[in-house]
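Undergrad: Just a sequence and a predicted model for now, questions to come.
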Amino acid sequence: MLNGDTVDSEAVRRYADSLSMDLSTAELEAFAEQFAQQDAALADVDVLASPTVPMLPPKWDADMDDVFGSLANTGPFNVTGHPAVSVPCGTVDGLPVGLQFVAERGDDAAALRAAPSWMALRD
């Protein structure tokens, strides 16, 4: 996977270096695989749409047991550099829900175009 056939392996290495991460070859290959899967998912669409977080927000005074679990839908795109934007989507049990749009790396405009288009549909 790091041979550059489907993923810019140098981008993966630069990303790891920017975080001062000393990654093994296996870890770099895992990053490259994540890049490739997300690029493949976006190959035939303008944007991907998904919930911003995979859970409802906790009550104000409740303990949050799994802080990192709330990043499960946004974190992978932060790692790969795919632009994403989150917009209000409605409510569940009176609690707000967000919808994120994710575009191909380097195509921030596509994600930003999707947001107002979605909002116009809601109005």
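TA: Cool, the structure landed.

Undergrad: From now on I want contacts and neighbour counts done on CA atoms only, so please keep to that.
TA: Will do.

Undergrad: Gln100 against Ser86, yeah?
TA: Yes. Gln100 lies in contact with Ser86 (C-alpha atoms under 8 Å); the separation is 4.1 Å.

Undergrad: What is the burial count for Glu29?
TA: 18 (other C-alpha atoms under 10 Å).

Undergrad: Flag every buried residue along the helix or strand harbouring it.
TA: Per DSSP states H and E, Glu29 falls inside helix 25-41. Using 16 or more other C-alpha atoms under 10 Å as the burial criterion, the residues of helix 25-41 that qualify are Leu28, Glu29, Phe31, Ala32, Glu33, Gln34, Phe35, Ala36, Gln38, Asp39.

Undergrad: The third one against Arg14, yeah?
TA: No. Shown here, Phe31 and Arg14 do not form a contact pair, counting by C-alpha under 8 Å, at 11.6 Å.

Undergrad: Could you tell me which residues make contact with Gly75?
TA: Contact analysis of Gly75 by C-alpha atoms under 8 Å, 6 or more residues apart in numbering lists nothing.

Undergrad: okay, now the one to match up with it:
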Amino acid sequence: MNEWSGRGKVRAREIEGGVEIAIDGITTQARYYKPLVYEFFRKEFQVRPRWGDFEVELVMEYLGQDAPTLDLDNLAKALLDALKGHVFFDDSQIARLLCERKVGERDRITVQAVKR
């Protein structure tokens, strides 16, 4: 695997067949993530989009007992829209989507998008 790129809240690296993105911190506003990730890809991590089917795994990790009141479906839509044009051409290329919320070591969202 390659080294992580990025210095702020968003980091990314190329993995076999795709990209892995990590976003530090969680907010209950899913719409916050779309411009954040979009700008990161536009300015700091330029990759070429690919055709074909993709598998996407989204994991939201949080600290503490209570899960944040953030709808995973809205979060997934915002992040897929942000990846469109950078990782894949259109979110209709997503053949498999797995979203998970779990207790973790810190508040973080990770997304892996891998070409099938």
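TA: Perfect, thanks for sending it. Please read these numbers as outputs of a predicted model, since none were measured by experiment.

Undergrad: Need the TM-score between these chains.
TA: Scored against TM-score structural alignment, normalised by the length of structure 2, the superposed chains reach a TM-score of 0.25; 55 aligned residues with a C-alpha RMSD of 4.7 Å.

Undergrad: Sticking with Ala22 of structure 2, tell me its helix or strand.
TA: Using DSSP H and E, Ala22 of structure 2 sits in strand 18-24.

Undergrad: Need the residues that contact that strand.
TA: Against strand 18-24 of structure 2 from outside (C-alpha under 8 Å, 6+ apart): 9-14, 87, 107-115.

Undergrad: how about the strands of structure 1, start to end?
TA: In structure 1, the strands defined using DSSP state E lie at 48-51, 84-92, 95-102.

Undergrad: now those strands in a markdown table, with mean neighbour count and distance to Phe77 of structure 1?
TA: Output for these, formatted as a markdown table (neighbours: other C-alpha atoms under 10 Å; distance: least, C-alpha to C-alpha, whole Å):
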| stretch | mean neighbour count | distance to Phe77 of structure 1 |
| --- | --- | --- |
| strand 48-51 | 16 | 11 |
| strand 84-92 | 17 | 7 |
| strand 95-102 | 19 | 8 |
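
Undergrad: could I get those as CSV with distance to Asp108 of structure 1?
TA: Converted to CSV, these look like this (distance: least, C-alpha to C-alpha, whole Å):
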stretch, distance to Asp108 of structure 1
strand 48-51, 13
strand 84-92, 7
strand 95-102, 9
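
Undergrad: So for Pro116 of structure 1, which of those strands sits nearest?
TA: Set against Pro116 of structure 1 and scored by C-alpha to C-alpha, these come closest in strand 84-92, at 8.7 Å.

Undergrad: any idea of the angle the closest one forms with strand 95-102?
TA: Angle of strand 84-92 of structure 1 versus strand 95-102, following axes from the mean of the first three to the mean of the last three C-alpha atoms, to 10 degrees, is 150 degrees.

Undergrad: what packs against strand 84-92 of structure 1?
TA: strand 95-102, helix 108-122 (3 or more C-alpha pairs under 8 Å, 6 or more residues apart in numbering; DSSP states H and E).

Undergrad: mind checking which of the ones you listed is nearest Asn78 of structure 1?
TA: Between Asn78 of structure 1 and these, the tightest spacing by C-alpha to C-alpha is seen for strand 95-102, at 10.5 Å.

Undergrad: now the angle between helix 108-122 and the closest one, please.
TA: Going by the same axes, to 10 degrees, strand 95-102 of structure 1 makes 140 degrees with helix 108-122.
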